[in-house]
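> Turn this into a model:
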Amino acid sequence: MSRERTLAEAFLDAVHDRPGHPFLTLVEPDGDRTVTLAELAGHAAGAGRLLRESGARPGDRVPLVFDSGLAAVAAFFGTLLAGMTPAMVAPPMGRRQGAAYQEHVRGVTERCASRLGLTDREFAGALDGAAAHPFLPLVPDRPEPVPDRPDAPEAAGPVALLQFTSGSTRVPKGVQVTHAGVLDNTAMFAERFGLGPGRPFCSWLPLYHDFGLIGGLLSSLLSGGSLVLMPPQAFIRSPLGWLRAAQRGGATVTGSPNFGLALFNRRFAAEPAEHLDGLDLSGLRTVVVGSDPVVPETVEAFQKLLAPYGLHERAVRVGYGLAENTLVVTAVPDGQPLRTLTVRRPDGARGPVRPTGSTSDGPVVTAVSCGTPAGNQEVSIVDEHGTTLGPDVIGEIQVSGRSVALGYLDDPEATAAAFPGGALRTGDLGFLHDGELYVTGRLKDVVIARGRNLNALDVERVVRTLPGAHEGECAAFGARTAEGEELVVAQEVRPASPEDHRALAREVTALIVREFGIAPADVLLVRMRTLPRTSSGKLRRSGCADLYERGELVTLYRQGSAAV
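Below is the predicted model of the structure:
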């Protein structure tokens, strides 16, 4: 029986076959910088030497606390070349700082049983004392010489890398992504979205997130393509810079979560006309959108804004994926337009849906197609007992295939629940219609209030239709009160008069009563960008609930009187 190829072997094969290939273009404040595969291998060799000389051993798990850039890429491949397992951890930026962040890192290092970690120089101070071992700052200055054909280290097992969750729990889950899963999933990602030689990918996505690591870095490498890498914070400061970088690098593919498109849309409208001179997106064939719920109005606005600059009318391609499946599960085929389906909601989070052509046909929701399964993966919808459901019935999304992860590191209980019999119970809700997947929410985001099961995503989508609520995030969540669990809605808004805030809160309540037959216990209006988010920018409803129950959610206006 032949041994599975490892990710380290795949990297060394790419370096040997194309040493002078300009693989990595780094978007930096002083200008773009290109790194060949041979140079990248030299930087990776330096990172591996630093690990070995500092006491790490083959088979160790090594936490890597990086955002983006050459140091992050060198640390990742250097850890692999040293025969160790990289564990990707979000860095301390923005609200991810202080004691809570240090506790998160401590939980990661204890679960990894690691001897040491690597980090960027700028994060070293924030990590001091966070773990029982040091985090060594990696500064890749000059690449080390690499033999023409170095031997790949012997793999310690099937696990190629660890993806750690970015939630607020003391002991975060570490997804064990396998070598076979990476090679399988990157091939599917590249095939579905058109990566390969002469077709660069431009990414602002962080490398500690599966979209940036698997979809951006590894899919580009293993398909023979190249990567234009932009720091996430540079995108946040200037979203237009993302597409400028794509144009300079000749990128044919890029990607973003929905919240990135929403931010781009808001900022683009305020750009002075002279900043747009020369913007030409005719070479950009694909914009992959995934990672968080896709709002059709956001996608349509993005396409409309950029059509005058050459963006293809069917460039946006929606996909669905998660770290527990390495990355991609389904994706919209090339050439298919954005496809939505308006359906009558079931009375609860699960159950049959009925397609309808009218938004006035009772309680409805408009869902976005995430396409068909990529490669040879199997996607089914199951009930709470694991029984497969038919089309047009909302249930839990289940995935089978080689990309499914091995489980969670040292967490047999969570592994048994999420990976029964080698399949993956995703925890996401959705339905199949004409063979395409429509995602409707998360199981853990179901609010059980006054005997009703409410999908938080459905509530948020309805609130977002109000004129005063379309710019910021909306969070619907369950909170414990003296009467039991109640529905609470928090909406980000711009500062306005008390009268305007009061009117909006009343509109939110009235709309929810009309659509769902239940009034929220509280409607909270908060400042823009103040609701808690994950390291990748997704809304954390559980974090909102925690702050609410502790009385720490700072509001501009509050309507309701639920006892907490």
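> okay, CA-based contacts and neighbour counts for the rest of this
Noted.
> The nearest residue in space to residue 130 that is not next to it in sequence: neighbour count?
Closest residue in space to residue 130, ignoring its immediate chain neighbours: residue 102 at 4.7 Å, by CA to CA, 6 or more residues apart in numbering. Burial measure for residue 102: 20 neighbouring residues, criterion other CA atoms under 10 Å.
> Second input sequence below; structure requested for side-by-side comparison:
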Amino acid sequence: MTELIPTPTYDDLPRRLSDFGTLGEALDYAASGKRGLNFHDARGKLARVYPFSELREDALKTAYRLLAMGIGKEDRIALVAETGTEFAALFFGCIYAGAWPVPLPLPTSFGGKESYIDQLSVQLKSCDPKMFIYPPELEEMAGAAAAQNNVKAMDWVSIAQMDAQAVDLPTADPQEICYLQYSSGSTRFPHGVAVTHHAVLNNLSAHSHGMEVQDSDRCVSWLPWYHDMGLVGCFLSVVANQVSTDYMKTEEFARRPLAWLDIISSADGTVISYSPTFGYDICARRISSQSHVADRFSLDKWRLAGNGADMIRPDVMQNFVDAFGDAGFKATSFLPSYGLAEATLAVSIMPPGEGIKVELVAESELSGQAVTTDKPEKYRAVVNCGKAAKDMTIEIRGNNGEILADKIIGKVWCHGPSLMREYFRDEESTKACLVDGWLDTGDMGYMSNGYIFIVGRAKDMIIINGKNYWPQDIEWAVEQLPGFKSGDIAAFSITAQNGDEMPAILVQCRTTDQAERARLREQIREKVRSVMGMSCVVEMVPPRTLPRTSSGKLSRAKARSMYLSGDIIPYAIAA
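Modelled structure (predicted):
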């Protein structure tokens, strides 16, 4: 068998940094060079080389097929976003045909068959697609969801086998909507973020400028393509900025996370690779039982180790440095950032080389008082998420809309060309967060010397006796106990019988022993009391009970609603 050779890092084609009118134009240009996409198997071995030229050829054929099937401009085409050549060609095929691709999740983020069908059905109802296209192995579940919504469904192998007669393609306008991206809101009331060609290309330009993309750079990613950081940051961005990229599937990363680092180690050139905090955490934990990391990994070429999508934990990042420093990893490679789908993706990016910078903030100051950087008696470590991305403006506002000074915590608002057009067919929700061209992100933070610090989500805040607590901190305290992991715990506030607010914690418990459940519950209570200084309600619930958003994140708001309505039934534990 002939050994596969990945697409090159270097190319004679002059690099253009997302200065195109439409995504179709971006792929047209990238296809004139030699770079492209490279797909690796579970062990990190190269399995498929896919130059941008081949992607464009396949995408054009797909567009011709879609047009022959009656697909027209602005029709929504729902696509299961599996990392691979099929989805890539379908996504850009929709773009060339003037339709709006709508990436939908894989079943790996959900508890079971019925839960996944339900999730697909909700999103299909929301985006009202002309067609739903999926991998053949998901035919039963995808077909069931499509039938519930009377949507025409086909597997993508059948699409690829159709004749493709070349026809004239519709002309795209930069101000037209390009695709719909589902944000990390409630899975019961999903928000389809409508993004224009101009918005996405502006944001992709912000990526390349903020990261100071070099000729020696290539990207490595395991992030899912149904999430904005994976789709925009590690798929669309590499096309619009002509960066060769190496992929492994998200589910393969979950099974063999260190293969991610193997791919980085073997990369030709400098590497840009992103991950939420948990990705770094799982690698540091997995390597802790091994030695001689320098014999296996070569991470000195990892130029930018991006971090985003969730709250950045400085202790986790330090553990990663400790685990892989001998393999050449540098702490200054960390690149914290902040973004959300409603802004296409990036809102702020740390200047390369500055690494992770932390300020210690007194818990008492999270209610809106002045921030101090002197270590207080009780404090939170808040990570610097960088400066506003190119063409983006950030403001911190108080409850009455007033702009707050540096080091005062308030709501994070942003303004720029890459903001979404709207939530698809949801005028009320659009008006609630888009005001006079500004986006209310729903996040809380503060500015300091031009840098943004994010402290949490406003809607998730737990307020007890006038003090603000972030559920992430409570969940983190429980995760430090043996046997618990990220995603097993949901913290939110409830009203006690005396009318006071108090935290409730739902914990997915795998043991069937009643006495062990009772012991674990008490252990959790004591841990939260010692770390947070407060009492709480702890309920043990069955595995796979806690609800997830469309991108696989924990949905605390939905967990709270299901708990209070009785839809989540805790285990009965004797007092």
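> my guess is the residue nearest to residue 130 of the first structure contacts residue 125, does it?
No - look at residue 102 of the first structure against residue 125 with CA atoms under 8 Å: they stay out of range, at 11.2 Å.
> returning to what we had before: can you confirm the residue nearest to residue 130 of the first structure is in a strand?
No - Residue 102 of the first structure is assigned helix when assessed by DSSP: H, G, I helix; E, B strand; the rest coil, not a strand.
> So it versus residue 393 of the first structure, what's the distance?
As judged by CA to CA, to the nearest Å, residue 102 of the first structure and residue 393 of the first structure stand 43 Å apart.
> Also residue 220 of the first structure?
According to CA to CA, residue 220 of the first structure and residue 393 of the first structure sit 36 Å apart.
> Same drill for these two, tell me which one is more crowded.
The residue with more neighbours, out of residue 220 of the first structure and residue 393, is residue 220; 28 against 20, by other CA under 10 Å.
> So what does the more buried one match up with in the second structure?
Using TM-score structural alignment, the equivalent of residue 220 of the first structure in the second structure is residue 238.
> helix or strand for its match, which one?
helix 237-240 (DSSP states H and E).
> who's in contact with residue 309 of the second structure?
Contacts for residue 309 of the second structure were tallied using CA atoms under 8 Å, 6 or more residues apart in numbering; they are 229, 275, 276, 338, 339, 340.
> what does residue 470 of the first structure give?
Here residue 470 of the first structure is in contact with residue 464 (CA under 8 Å, 6+ apart).
> Then residue 384 of the second structure?
Residues in contact with residue 384 of the second structure (CA under 8 Å, 6+ apart) are 336, 350, 356, 357, 358, 359, 451, 452, 453, 454.
> That one corresponds to which position in the first structure?
By TM-score structural alignment, residue 384 of the second structure lines up with residue 369.
> so the nearest residue to its match once chain neighbours are set aside is in which element?
Once flanking residues are discounted, residue 369 of the first structure sits nearest to residue 438: 4.9 Å by CA to CA, 6+ apart. Secondary structure assigned from DSSP H and E places residue 438 of the first structure in strand 436-442.
> Residue 245 is in contact with the match of residue 220 of the first structure, correct?
Yes - counting by CA under 8 Å, residue 238 of the second structure does reach residue 245; the two are 7.1 Å apart.
> residues near residue 503 of the first structure, how many?
12.
> now swap in the one 3 residues further on and tell me
Using other CA under 10 Å, residue 506 of the first structure has 13 neighbouring residues.
> farthest-separated two in the contacts of residue 384 of the second structure?
350 and 359 (14.8 Å; CA to CA).
> Settle it for me: which of the two has more neighbours?
Using other CA under 10 Å, the more surrounded residue of residue 350 of the second structure and residue 359 is residue 350, with 26 against 17.
> what sits against the alignment partner in the first structure of that one?
Matched to the first structure by TM-score structural alignment, residue 350 of the second structure sits across from residue 332. Taking CA under 8 Å, 6+ apart, we find residue 332 of the first structure in contact with 317, 318, 319, 369, 370, 371, 372.
> need those residues in CSV with distance to residue 113 of the first structure, can you?
Formatted as CSV, the contacts of residue 332 of the first structure follow (distance: CA to CA, whole Å):
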residue, distance to residue 113 of the first structure
317, 40
318, 38
319, 35
369, 41
370, 38
371, 40
372, 39
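> Show me what residue 344 of the first structure aligns to in the second structure.
In the second structure, residue 344 of the first structure lines up with residue 362, judged by TM-score structural alignment.
> Relative to residue 49 of the first structure, which of the contacts of residue 332 of the first structure is nearest.
residue 319 (38.3 Å).
> Assess the claim that that closest one and residue 371 are in contact.
Yes - contact criterion CA under 8 Å: residue 319 of the first structure and residue 371 qualify, at 6.7 Å.
> So these two - more neighbours on which side?
Neighbour count, other CA under 10 Å: between residue 319 of the first structure and residue 371, residue 319 has more, with 29 against 25.
> Spatially, which residue comes closest to residue 293 of the second structure, not counting chain neighbours?
residue 327 (5.7 Å).
> burial count for the counterpart of that neighbour in the first structure?
Using TM-score structural alignment to pair residues, one finds that residue 327 of the second structure aligns to residue 309 in the first structure. Neighbourhood size, residue 309 of the first structure [other CA under 10 Å]: 15.
> same check, this time on residue 43 of the first structure
As a burial measure, residue 43 of the first structure scores 28 neighbours (other CA under 10 Å).
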